[in-house]
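# Pasted the sequence and its predicted model underneath.
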Amino acid sequence: MRRIWQESEKVIHSFIDDNASGIATAAQKIAEAFAGDHRLFLCGNGGSAADAQHLAAEFVNRFQLERPPLPAIALTTDTSVITSIGNDYSFDEIFAKQIKANGTDGDVLLAISTSGNSRNVVEAVKVAARRGIYTIGLLGGEGGDLKSLVNLALVAKCRVTARVQEAHILAGHIICHLTDYILFEKHLQGL
């Protein structure tokens, strides 16, 4: 048990050291999208899908600060859409088609993949880029294919999925906190 905790701590410290400014940039880009009446889309598979839904809930409901709901949409939640696209076309298209239908210039896509190689996440990022959507990758390992495709890559340099996921959800919580600060608290600091 102690070894697992120590591994987690090491990955998280390294991730934050490598990505602190990138995490702040991610929050700034998301805050700018919300301030401009745009949306945040999130996608991922398995545990990363759960992280996408978790973070969308933090934005729509609230994180820690009482504030108005923010327009965040997890592309992982509509089983009818996902299964119809997967059945009629390809599982690789389940997020990309949703971006084609709903994404517009000025939105942000937070793409979560512990390998950086999930085909359906890669396809979503490609479509988002063509639509003028700013893309952020929460990635693992060396960043995979997504590292060179996203506008901003936040990479937990580890190949153990659980450790990468732990770093990702911490980064997600920090992004939520900073976004709330930028939108709702920063202007109060000068009073």
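All right, it came through fine.
# From now on I want contacts and neighbour counts done on CA atoms only, so please keep to that.
OK.
# list the helices and strands the biggest helix by length in the chain packs on?
For the chain, the helix with the greatest residue count under DSSP state H is helix 2-35. With contacts taken as 3 or more CA pairs under 8 Å, 6 or more residues apart in numbering; DSSP states H and E, helix 2-35 sits against strand 40-43, strand 108-113, strand 152-156, helix 161-180.
# Structure two is appended below for comparative analysis:
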Amino acid sequence: MTVESHLDGLTDTLAGVRAQSSRIHRWGASLARLLVSGGRVLAAGNGGSAAEAQHLTAELVGRYRDDRAPFSALALCSETSSVTAIANDYGYDQVFARQVTAHARPGDLVVLLSTSGRSPNLLEAVHAARLAGATTWALTGPLPNPLAALADDALALPGDACHVQEAQLVVVHALCEAFEAALPSSVRRAS
């Protein structure tokens, strides 16, 4: 692969992001309603997708663009003691499901990021979220994949894993744009 062919592939994946802009706007508005009403976001992924799950929660707890109130968001993949203890005692397939069971409340949102959509630990997290009464969103690579099929809603992107990985950051930022735009003005000005 050359630099040019890599960038061409990324261009195709980003076109897939643009094609999903209405879903991103819808997710942003839904996220604003949820968090303003006191709900929380739990996010998880493996590898680079774990980094993007952390990025998303950091933007929600901190801020994306505008100064505003902080919101409840946890990146389950960054709970290293929990991840390692659960993996040791229950197996790696349970590292997120067990945390979802512990933290998710009815109406909360669980966001799962995966370039393949096939990670067993994320699939188990969907099942745990369903039992907890939480909604699940999946951000995945190409369809079909089991994670997109199981989640309540999914944003699936075309392309190789590396391009999907890169585009996840774009989706996170676009979602934060839509989220902050949907916040009531009283919340946007809060500090």
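Nice, I can see it. Since this is a predicted model, take the numbers as computed values, not measurements.
# just to revisit the earlier point, now mean neighbour count too, for the helices and strands packed on helix 2-35 of structure 1, in CSV please.
As requested, the helices and strands packed on helix 2-35 of structure 1 are exported to CSV (neighbours: other CA atoms under 10 Å):
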stretch, mean neighbour count
strand 40-43, 27
strand 108-113, 28
strand 152-156, 25
helix 161-180, 20
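# right, and those - which one's nearest I94 of structure 1?
Nearest of these to I94 of structure 1, taken as CA to CA: strand 40-43 at 9.8 Å.
# Tell me the first helix or strand C-terminal of the closest one.
Of the helices and strands lying after strand 40-43 of structure 1 in sequence (DSSP states H and E), the nearest is helix 47-60.
# re the thing from before, please convert the helices and strands packed on helix 2-35 of structure 1 to TSV, extending it with distance to G22 of structure 1.
Shown next, in TSV, are these (distance: least, CA to CA, whole Å):
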stretch	distance to G22 of structure 1
strand 40-43	17
strand 108-113	13
strand 152-156	7
helix 161-180	10
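# Of all these, which one comes closest to E66 of structure 1?
Taking CA to CA, helix 161-180 is the member of the helices and strands packed on helix 2-35 of structure 1 nearest to E66 of structure 1, at 9.4 Å.
# Please work out which residues outside that closest one touch it.
The contact list for helix 161-180 of structure 1 (CA atoms under 8 Å, 6 or more residues apart in numbering) reads 7-8, 11-12, 15-16, 23-24, 26-28, 30-31, 47-48, 51, 55, 58-59, 63-65, 114, 138-140, 156-158.
# Centre-most residue in structure 2?
Centroid-nearest residue in structure 2, with CA atoms, centre = their mean: V111, separated by 3.6 Å.
# number of nearby residues for R119 of structure 1?
16 (other CA atoms under 10 Å).
# residues touching it, list them.
R119 of structure 1 sits next to D92 when contact means CA under 8 Å, 6+ apart.
# and it, how far is that from K157 of structure 1?
According to CA to CA, to the nearest Å, R119 of structure 1 stands 20 Å off from K157 of structure 1.
# try L65 of structure 1
Distance of L65 of structure 1 to K157 of structure 1, computed by CA to CA: 31 Å.
# try P68 of structure 1
Counting by CA to CA, the gap from P68 of structure 1 to K157 of structure 1 is 35 Å.
# of the two, who's got more company?
A side-by-side neighbour count of P68 of structure 1 and K157, using other CA under 10 Å, places K157 first with 21 against 11.
# Tell me which residues touch the more buried one, please.
Residues in contact with K157 of structure 1, defined by CA under 8 Å, 6+ apart, are 11, 14-15, 140-143, 164.
# Spatially, what comes nearest to it if we skip its sequence neighbours?
Computed as CA to CA, 6 or more residues apart in numbering, the closest residue to K157 of structure 1 that is not its neighbour in sequence is G141, at 4.7 Å.
# Same question for Q94 of structure 2.
In space, Q94 of structure 2 is closest to N121, 5.8 Å off (CA to CA, 6+ apart).
# how much space between the one you found and R26 of structure 2?
In terms of CA to CA, N121 of structure 2 sits 27 Å off from R26 of structure 2.
# ok, and the most crowded of the contacts of K157 of structure 1?
G140 (29 neighbours).
# and G107 of structure 2, that one's in a strand?
No. With DSSP: H, G, I helix; E, B strand; the rest coil as the criterion, G107 of structure 2 is coil rather than part of a strand.
# what's the neighbour count on it?
G107 of structure 2 has 17 neighbours, counted by other CA under 10 Å.
# ok, now Q99 of structure 2?
Neighbours of Q99 of structure 2 under the rule other CA under 10 Å: 20.
# Please look at it and L76 and confirm they touch.
Yes. Applying CA atoms under 8 Å as the test, Q99 of structure 2 and L76 come out as touching, 6.9 Å apart.
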